[in-house]
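[1] mind looking at a prediction? Sequence and model below.
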Amino acid sequence: MSDGPSPERPPGWSADQPPPYGAPPASPWTAPGSGPQPVSYGQPYGDQPPPPPPYGARQQPPPPPHGAQPHQTLPPPPGYGHQQHGQQYGQQYGHQPPPQHLRPGIIPLRPLGLGDILDGSIKFIRSNPKAILGISALGAALAAVPVAIATAVLNGQVTSLSRDPESVSSGGVITTLVAGYSGILISLVVSFVVTTVLTGILTRILGRSVFGGKITPGEAWNLVKGRIGALFGVVVLVGLVMLAPVVPIVGLFALLVANTSSPQDAFGLIGLGLLMILLYAVYALFFNTRFAFAAPIVVLEGRGPVEAMKRSWRLVSGDFWRVLGILLLTGILAYLVSSVLSVPFSLASSLLGVTGSDGVGVIALSAVLLAIGSTLAAMIVYPFQAAVAGLLYADRRMRSEAFDLVLQTAAIEQQRQGWVHSSADELWHPSNAARS
């Protein structure tokens, strides 16, 4: 039953009949903000929002803004999406470029890699070339001159013998050989002394270079001269350890040679000799690696020879194979550099002895060429090898004793002061080690 028109119902509406012109259903692509509004008096039924979808039904994607293409992918809003989320995550949880380590001198003050050690060794030479190359050249010349003279005399004697064998007396040959090998022996002794002293001076310069400071050879000598006795003690003790198996091996080999009578025994003796050489090489590499830090410990920590060797053994124990590999690589690089620098002078000296006369002038010129080649090679090789040993020692202390924290603290204080004080040398003392 109808009650007549009502302000809530349009004219002509009845409950038995739907409205003749119902509004179309709302478009699913209505732009945000322009969707269906709440029903108010006077709106037709069709303007009401559609009922919500059943639970679990798949909903339509949100409509694009006005003017966008139907298949256009819209950019995510700010603060949403993988890139923005990654940036916020990185800023919040530390995914940023790693901080730069302190590097006031030739190395970064953190545990060192192989590249750091080799680069630091080259920077060590370049940081103070006049002092480092100058003192190295002086030491190399003192060691090279005697052996150069002896080698030149021997080359001259061999040349004379090849040209006129009958004119050379046996007494002259013996005298020449004795003089030549005496010169080589003297050169070995001088080289032993010079290399030991040079190692101490270069190590002291290296200790200051880690902090970016410079020191003259005279100042380094004043700091090192009190440790020269301990340095010689270390070198002698390590040399005795290296030579310990040589005497019994040589004695046993001589005994076997004396009792060899058949070709089969000779072949067996050669194989045994090669095996002994191989075993001795392993022995020498092992102990040379174990005692590689003894000289830097004597200079920088002020320890005695035996204590320095024990401490070197303990430091190497934590990373033996790595230390051995770096020392072997350093030896190969030093040999290659030495060969490149010295071989041309050696060839020139040999050619001069073959093509020239056997006079004193030729012998002197040949000796000068040999001395120049040896000095030029040693003045580069000496500081490079000393720097590698010193930086390896510093690296092992950083890794086993957290010594890098001590160096970093000191470097920050020195940067604040604006200069490197001589007290930086005291930081290498064992009292600054966590475990000595």
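    Looks like it came in fine. These numbers were taken from a predicted model, which means no experiment stands behind them.
[2] every contact and neighbour count from this point should use C-alpha atoms.
    OK.
[3] and Phe124, how far from Gly156?
    For Phe124, the distance to Gly156 (CA to CA, to the nearest Å) stands at 40 Å.
[4] ditto for Pro305
    43 Å.
[5] tell me the secondary structure at Phe211.
    coil (DSSP: H, G, I helix; E, B strand; the rest coil).
[6] what about it, how many residues nearby?
    27 (other CA atoms under 10 Å).
[7] what's the answer for the one 5 residues further on, then?
    Neighbours of Thr216 under the rule other CA under 10 Å: 14.
[8] now swap in the one 4 residues further on and tell me
    Residues within reach of Ala220, counting by other CA under 10 Å, total 19.
[9] with Gly120 instead?
    Applying other CA under 10 Å, we find 25 other residues in the vicinity of Gly120.
[10] tell me which element it is part of?
    Assigned by DSSP states H and E, Gly120 belongs to helix 114-127.
[11] after that helix, next one along is what?
    Reading on from helix 114-127 to the C-terminus, the next helix or strand found by DSSP H and E is helix 129-163.
[12] buried residues in that following helix, which are they?
    Using 16 or more other CA atoms under 10 Å as the test for burial, helix 129-163 gives 131-133, 135-160.
[13] included below, for side-by-side comparison, is a second structure:
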Amino acid sequence: PSWSEVFFTGCADGVFAGAMTGAEDGLGALGDTLLRVMVTWPIGIFLAFAVIIQMDGVANGSTIRWHRALGQAWRRALPLLGCLGVYALAVALTFGTVLTFAGLVLRQFILDLPDALLTVVAGLAGMAVSLVALVPLVVLFIYWCLALPLVASEGLGAIRALRKSWRLVRGNWWRTLVIVSVAGFIVFAVASLAGIAGMLLVAACEGGLGVRGAVVLFNAVGGTLTTPLFLAVLLAVLNDLSQDRP
């Protein structure tokens, strides 16, 4: 896709994120963050899905305009939602199972601790539970990381895409993990720098409409630089593994 089209997707994501800033006065910091994530996350996923369709078209020698890519993404929204639903179910089941088991173990002795230690132990237990739950989730994510590119490029249904992603990654899990982790780290670093720049600007200028607009622009630029990179990596991994296992 052209840089103007990619920039459009990044700006659109940033505009929707900035539209929620008016809720900051009435909500706490955590509630405001969760609200923005709930609204912008589906929009960001949908726009990223359209970018995958554009990139796949370029890889196959055709140029797909952004409005056609959005139309194709909309027509494939049900498989997209199906994959996201499976991801959400996996997260809920994993954390639910770990939390239930940890609760049964901890309640045997944690209630007898002094109040001074109760908070510390509870915090450490929460960190341990999160780390334990992340292990199977990382394994599943790597096995299923090609599902969305498969839905976008081959028009597969959710279950078929998840199964094919698992089959392609099987035997190449560690290599896929390293590639996706490096790409994810670059995305995280660039997005973090953009976010830090925005926060410093807000702190220096004490808010204001112009400053908020600049923060939206910072976030849009960060998304413009990072989203195509990560999606291109996923498509490259899909192409590489598909040649080994057509």
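    Cool, got the structure. Keep in mind that this is a model prediction, so the values were computed, not measured.
[14] hang on, the earlier thing: so which elements touch the helix holding Gly120 of the first structure?
    In terms of contacts (3 or more CA pairs under 8 Å, 6 or more residues apart in numbering; DSSP states H and E), helix 114-127 of the first structure is packed against helix 170-209, helix 360-401.
[15] which among those helices is found nearest to Val299 of the first structure?
    Set against Val299 of the first structure and scored by CA to CA, those come closest in helix 170-209, at 6.2 Å.
[16] helices or strands up against the closest one?
    helix 114-127, helix 129-163, helix 217-224, helix 228-243, helix 294-301, helix 360-401.
[17] swap the cut-off to 6 Å and go again
    With contacts taken as 3 or more CA pairs under 6 Å, 6 or more residues apart in numbering; DSSP states H and E, helix 170-209 of the first structure sits against helix 129-163, helix 217-224.
[18] would you turn those into CSV with distance to Leu351 of the first structure?
    Shown next, in CSV, are those (distance: least, CA to CA, whole Å):
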stretch, distance to Leu351 of the first structure
helix 129-163, 10
helix 217-224, 38
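[19] Leu256 of the first structure is nearest to which of these?
    helix 129-163 (32.3 Å).
[20] the closest one vs helix 170-209, what angle?
    Helix 129-163 of the first structure and helix 170-209 are oriented at 160 degrees to each other (axes from the mean of the first three to the mean of the last three CA atoms, to 10 degrees).
[21] for Ala220 of the second structure, give its distance to Ser62 of the second structure.
    26 Å.
[22] out of those two, which sits in the busier spot?
    Neighbour count, other CA under 10 Å: between Ala220 of the second structure and Ser62, Ala220 has more, with 24 against 12.
[23] which residue in the first structure aligns with that one?
    Alignment note (TM-score structural alignment): Ala220 of the second structure maps to Thr375 of the first structure.
[24] from memory its match sits against Ala143, does it?
    No - with contacts counted by CA atoms under 6 Å, Thr375 of the first structure stays clear of Ala143, the gap being 8.4 Å.
[25] from Ala183 of the second structure, how far out is Leu84 of the second structure?
    According to CA to CA, Leu84 of the second structure stands 21 Å off from Ala183 of the second structure.
[26] ok, Gly28 of the second structure next?
    Using CA to CA, one obtains 33 Å as the distance from Gly28 of the second structure to Ala183 of the second structure.
[27] between those two, tell me which one has more neighbours.
    More neighbours surround Ala183 than the other of Gly28 of the second structure and Ala183, with 19 against 11 (other CA under 10 Å).
[28] can you give me the neighbour number for Val105 of the second structure?
    Val105 of the second structure is flanked by 11 other residues according to other CA under 10 Å.
[29] what helices and strands are in contact with the host helix or strand of it?
    Assessed by DSSP H and E, Val105 of the second structure sits inside helix 77-106. Applying 3+ CA pairs under 6 Å, 6+ apart, one finds that helix 77-106 of the second structure makes contact with helix 158-169.
[30] and if we set it to 10 Å?
    Secondary-structure packing of helix 77-106 of the second structure (3 or more CA pairs under 10 Å, 6 or more residues apart in numbering; DSSP states H and E): helix 29-59, helix 66-75, helix 115-144, helix 147-154, helix 158-169.
[31] dump those helices to TSV, plus distance to Phe95 of the second structure.
    Compiled in TSV, those are given as follows (distance: least, CA to CA, whole Å):
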stretch	distance to Phe95 of the second structure
helix 29-59	18
helix 66-75	31
helix 115-144	6
helix 147-154	22
helix 158-169	21
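[32] for Met199 of the second structure, which of those helices is the nearest?
    helix 29-59 (13.8 Å).
[33] what does Leu238 of the second structure align to in the first structure?
    Taking TM-score structural alignment, the alignment pairs Leu238 of the second structure with Tyr393 from the first structure.
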